[in-house]
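A.B. asks: Take a look and give me a structure for this.
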Amino acid sequence: MDVKEAVRRAKTYVTDLLAEEGLTNLGLEEIEYDESRNVWRVTVGFSRPWNTPRSALSNLTIDPALKRAYRVVDIRDDNGEVLSLRRRETINEE
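C.D. replies: Below you'll find the predicted structure:
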């Protein structure tokens, strides 16, 4: 599979798996290919309703600062099988 197919599969997998969580702003963050394992490692980011800060000030602004969650999807290159989905820790996590 090529890089575009790996990204498409990762986004579809995350969207389907977390469909009931109201994901928004799903996008590609990182991608790498592990030649030793023949696995694509695709990191996607997204926002969820409960991650959005709600305050009187944020309600007045046009574009409230949305927090993002990041997930890493490992996909087997030869058959497109999703092997894992895991949370990617970020430096600024509270």
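
A.B. asks: CA only for contacts and neighbour counts going forward, please
C.D. replies: Noted.

A.B. asks: which parts of the lengthiest strand in the chain are buried?
C.D. replies: Longest strand of the chain, by residue count under DSSP state E: strand 24-34. The neighbour-count criterion (16 or more other CA atoms under 10 Å) identifies 26, 28, 31, 33 as the buried residues of strand 24-34.

A.B. asks: structure for this one too, so we can compare:
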Amino acid sequence: MNVKEAVSRAKTYVAEIFDDESPSNIGLEEIRFDDRQDLWLITVGFSRSWNRPKPFTTALGGDIDLNRTYKVVHVKDDDGKVVSLTDRTVEQ
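C.D. replies: Model prediction:
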């Protein structure tokens, strides 16, 4: 599987699995390949309905940055099957 296929699979998976939460602004954030496990680790960011700013807040000059959720989708390289979905953790 090439990188574009892995990314497409991950974004589609996130859109489908979180469908009842109306995800929006679904986008690629990071790509890694784990040689030992033959897995693509695709980080996908997206916004949920409760992350969107209220219209009156932005009209008054409030912060318009959307809070985002970041998930790592683990995709098998050989067949494109999604094997897990995890929270992205940030190391400091």
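
A.B. asks: After superposition, what's the TM-score, could you say?
C.D. replies: Here the superposed chains carry a TM-score of 0.86, computed using TM-score structural alignment, normalised by the length of structure 2; 91 aligned residues with a CA RMSD of 2.2 Å.

A.B. asks: quick check, nearest of the buried residues of strand 24-34 of structure 1 to Asn59 of structure 1?
C.D. replies: Of all the buried residues of strand 24-34 of structure 1, Asn59 of structure 1 sits closest to Leu26, with 22.4 Å by CA to CA.

A.B. asks: Excluding chain neighbours, give the residue nearest to Ser84 of structure 1 in space.
C.D. replies: Spatially, and ignoring its direct neighbours in sequence, Ser84 of structure 1 is nearest to Asp74 (5.3 Å; CA to CA, 6 or more residues apart in numbering).

A.B. asks: So the one you found sits against Trp40, correct?
C.D. replies: Yes. Here Asp74 of structure 1 lies in contact with Trp40, judged by CA atoms under 8 Å, at a distance of 5.6 Å.

A.B. asks: nearest residue to Leu26 of structure 1 other than its sequence neighbours?
C.D. replies: Going by CA to CA, 6+ apart, Leu26 of structure 1 has Phe46 as its nearest residue, at 4.4 Å.

A.B. asks: show me where structure 2 has helices.
C.D. replies: Here structure 2 has its helices, by DSSP state H, at 3-17, 55-59.

A.B. asks: Adding mean neighbour count as columns, could you present these in CSV?
C.D. replies: Formatted as CSV, those follow (neighbours: other CA atoms under 10 Å):
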stretch, mean neighbour count
helix 3-17, 16
helix 55-59, 10
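
A.B. asks: Surely Lys11 of structure 2 is in contact with Glu29?
C.D. replies: No. Counting by CA under 8 Å, Lys11 of structure 2 sits too far from Glu29 to count as a contact (10.6 Å).

A.B. asks: How about the contacts made by the most far-flung residue of structure 1 relative to its centre?
C.D. replies: Distance to the chain centre peaks in structure 1 at Ala56, reaching 28.9 Å (criterion: CA atoms, centre = their mean). Counting by CA atoms under 8 Å, 6 or more residues apart in numbering, Ala56 of structure 1 touches no other residue.
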